[in-house]
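**Student:** return atomic coordinates for the entry below.
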Amino acid sequence: MELQIPPEVDAVRQALTRSGYEAYAVGGCVRDSLLGLAPHDWDLTTSARPEQARRALSAFKVIDTGLKHGTVTALSGKTAVEVTSYRVDGPYSDGRHPDRVAFTASLKEDLARRDFTVNALAYSPETGVVDCFGGMKDLAEKRIRCVGDADRRFREDGLRILRAMRFSADLGFSIERETARSLLRSRALLDRIARERIRAEFTKLLCGAQAAAVLRKFRDAAAQFIPELRPCFGFAQRNPHHVYDVWEHTLHTVDAAPQEPVLRLTMLLHDIGKPLCFSVGRDGVGHFYGHAGKSAELAEKILRRLRYDNRTVADVATLVRWHGVPLPPDERFLRRRLG
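**Tutor:** Model prediction:
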């Protein structure tokens, strides 16, 4: 199978191979190319050690972006190409970066350290796709599976929990059974992850085509960093106007919203205050007086905790606050209400 590596990227790869080193496109760029998607960026992995890679790439401007972990970035035209030496990772004390790395001459050993099988694929025009861990089969069967031991992969970087969910939501892939079990039992690892990293990955997840389905299946993982969601799970509304509990209603609204961050966040959080505002009338019907205001208050608190920018916080809180108010189609009225 032949993949089209952009000329600027292949120029870097060929500079390495002309110097006698192995060099492959690796990771998400290979995965996306095989799926017929346009890769956002191209990464290379090589048998050259960092100092050897620098010498082989002397025709390019080279930036030392992560020498400790074997990574340099070559500027080829207007394209930045990340080049990482084959390596084996040591322990991950900080839950993000290995404490130490050992360089290796083995492509297979390098691929073994990666998160999911569909991301552990390498490609060069000379060899075609190199698949050591069943990534092609998982790609064909639309499945996310950890490389090797799932518990270990998640311990290395807890953000991989959200990455698995994000890939599932974005690509419409299932999460393999043992990977899914490990994901849920490892969810407390998310407590160690910087809120900014959580925000970035969660926003991508939430904007995925299958976000609602993923949140339905892995709700406990989402509640690990948004615990305010938990009271919504299974909360019966006891109202003839609602056929779903609060959480299921929320998921249906997420699914119906355009795949845009502010609107998806609004749908996720628009009724989050309902359990705190529940009352039952004499007729036995459930009511949620004041829930829009309470939900807006909680939404602002959650979004600030996750380090969303001020504009996003304000837009979501405003939409949540007024989501139950009928608005006449009058521009002046809308401008006054929405500030």
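**Student:** going forward, measure contacts between C-alpha atoms and count neighbours the same way
**Tutor:** OK.
**Student:** now do the contacts for G66.
**Tutor:** V72 (C-alpha atoms under 8 Å, 6 or more residues apart in numbering).
**Student:** list the helices and strands the strand or helix carrying R216 packs on?
**Tutor:** Take DSSP states H and E as the rule and R216 turns out to sit in helix 211-217. Using 3 or more C-alpha pairs under 8 Å, 6 or more residues apart in numbering; DSSP states H and E, the elements in contact with helix 211-217 are helix 159-171, helix 246-256.
**Student:** contacts for that helix?
**Tutor:** Helix 211-217 is contacted by residues 165-166, 168-170, 205-206, 222, 248, 251-252, 254-255 when judged by C-alpha under 8 Å, 6+ apart.
**Student:** how about 10 Å then?
**Tutor:** For helix 211-217, contacts defined as C-alpha atoms under 10 Å, 6 or more residues apart in numbering pick out 164-170, 172-175, 180, 184, 202, 204-206, 208, 218-219, 221-223, 233, 247-248, 250-256, 259, 264, 268.
**Student:** what subset of those residues is buried?
**Tutor:** Among the contacts of helix 211-217, those classed as buried by 16 or more other C-alpha atoms under 10 Å are 164-170, 172-175, 180, 184, 202, 204-206, 208, 218-219, 221-223, 233, 247-248, 250-251, 253-255, 259, 264, 268.
**Student:** buried stuff in the helix holding R216?
**Tutor:** Result for helix 211-217 [16+ other C-alpha under 10 Å]: buried residues 211-215.
**Student:** next secondary structure element downstream of that helix?
**Tutor:** Per DSSP H and E, helix 211-217 leads on to helix 219-225 as the next helix or strand towards the C-terminus.
**Student:** next, the second sequence, to be compared with the first:
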Amino acid sequence: MKKRKKRILVFTFSLAVISLIIFINEAVLLKEKNEIFNISVITKGGKINSFSRLKSGIDGAKKEMGVNINFINLEGKENKEEQIKVLREELNKEVDAILIQPIEYNYIKEEIDKSKKKTPIVVLETKVEDSKVINIPYDNYKIGYKLADEIMSRGHFKKNILVLIEEDVDYIKKRKEGFIESIKLTNNMVQFLQVKRKEEVERIFKENKSDIIVTFDMELLEEIAKIKEGLFKESKIEVYGVGTNDYIISALEKGIINGFSVQSEFNMGYLGVKAAVDLIKKNSFEDVVIDSRMINCENMYYDYNQKILFPFVN
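**Tutor:** This next block holds a predicted model:
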């Protein structure tokens, strides 16, 4: 009789423990399911339409993963002081993770290292070395290299090439390095010029001393194309650059732009949010490099290029 009672007690206790474990697991799962993470996205500044594809990828991940996104676009383009100030403010807030497009990655690394909070950080577009962050960068060196390859593929080996740069920041420097490494194999004359105002670009077209204009910045590429289309439509100067938006695609179709390097900003935005959520949940996530490809009039209608140019319809 005593043995039977003992068995009943052991069975009852075991059942209670199992029920408690199941209840706790279900409670944890329910909490995770209902928990909404707050993620801040800090851009490098510029026109808001410059980030439409990036934002589309972020919004897609937001819907799928049920997170709140605070999208912060800097007032001044390439203003590293402002970006550091915003990053500092976000690190001091109760945010679960931060996505950032660094203007100068060394400044960002210093700010992250100084912060006492261990907020998960995902770096977009460039790579922060020696810091405990997840990177989803472009291969900026390769972007510049491919741009020079595209020019050479057009049979340009003895041309006057003018490379226009607005701000000589980290990712631009990497693109410039790749471009120089590739183009140096030719007899092209390459000159680098920093421009601040559209009047300077207009003067370049008026003087007509260059055969090719190159830029590594999307907004500057758009500005150059608009000046050429509006004032110098008959100009024989070829234009090549990096980045895309609806106007740049249209300018390529019209022959105003001759080619540009494009990267999947949509994928970068989506993967950035996914990486942030994984970091918040203490899951592993490896760095992902976003590939680039050259787009020109001949290949822009290929299916695989249409998918990267128009991610919204996929």
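**Student:** need the TM-score between these chains.
**Tutor:** The TM-score (TM-score structural alignment, normalised by the length of the second structure) is 0.24; 137 aligned residues with a C-alpha RMSD of 7.0 Å.
**Student:** my read: M165 of the first structure touches F202, true?
**Tutor:** Yes - with contact defined as C-alpha atoms under 10 Å, M165 of the first structure reaches F202; the gap is 8.8 Å.
**Student:** now the helices and strands packed on helix 211-217 of the first structure as CSV including distance to D138 of the first structure?
**Tutor:** Shown next, in CSV, are these (distance: least, C-alpha to C-alpha, whole Å):
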stretch, distance to D138 of the first structure
helix 159-171, 12
helix 246-256, 26
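**Student:** nearest to R18 of the first structure, out of those helices?
**Tutor:** Evaluated over these, closeness to R18 of the first structure peaks at helix 159-171, with 35.5 Å, by C-alpha to C-alpha.
**Student:** where exactly do the helices run in the stretch 101-250 of the first structure?
**Tutor:** With DSSP state H, counting those that start in this stretch, the ranges of helices along the stretch 101-250 of the first structure come out as 107-112, 135-140, 150-156, 159-171, 177-185, 195-206, 211-217, 219-225, 246-256.
**Student:** redo these as a markdown table? Include distance to T71 of the first structure.
**Tutor:** Formatted as a markdown table, the helices of the stretch 101-250 of the first structure follow (distance: least, C-alpha to C-alpha, whole Å):
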| stretch | distance to T71 of the first structure |
| --- | --- |
| helix 107-112 | 13 |
| helix 135-140 | 24 |
| helix 150-156 | 19 |
| helix 159-171 | 20 |
| helix 177-185 | 28 |
| helix 195-206 | 21 |
| helix 211-217 | 33 |
| helix 219-225 | 31 |
| helix 246-256 | 39 |
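**Student:** of those, give the one that comes closest to T312 of the first structure.
**Tutor:** Nearest to T312 of the first structure, of all those, is helix 195-206, at 11.6 Å by C-alpha to C-alpha.
**Student:** what is the closest one packed up against?
**Tutor:** Other elements packing on helix 195-206 of the first structure under the criterion 3 or more C-alpha pairs under 10 Å, 6 or more residues apart in numbering; DSSP states H and E are helix 159-171, helix 211-217, helix 219-225, helix 261-269, helix 291-305.
**Student:** make a markdown table out of those helices and add distance to V81 of the first structure.
**Tutor:** Formatted as a markdown table, those follow (distance: least, C-alpha to C-alpha, whole Å):
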| stretch | distance to V81 of the first structure |
| --- | --- |
| helix 159-171 | 22 |
| helix 211-217 | 31 |
| helix 219-225 | 34 |
| helix 261-269 | 29 |
| helix 291-305 | 34 |
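**Student:** of all the helices and strands packed on helix 211-217 of the first structure, which one is nearest V130 of the first structure?
**Tutor:** Smallest distance to V130 of the first structure across those (C-alpha to C-alpha): 21.3 Å, for helix 159-171.
**Student:** quick check: next helix or strand after the helix or strand hosting I58 of the second structure?
**Tutor:** For I58 of the second structure, the enclosing helix or strand under DSSP H and E is helix 52-65. Next along the chain after helix 52-65 of the second structure, taking DSSP H and E as the criterion, comes strand 68-72.
**Student:** which parts of the helix or strand that comes right after that next one are buried?
**Tutor:** Going down the chain from strand 68-72 of the second structure, the next helix or strand is helix 80-91, by DSSP H and E. Neighbour counts over helix 80-91 of the second structure (16+ other C-alpha under 10 Å) mark 80, 82-84, 86-88, 90-91 as buried.
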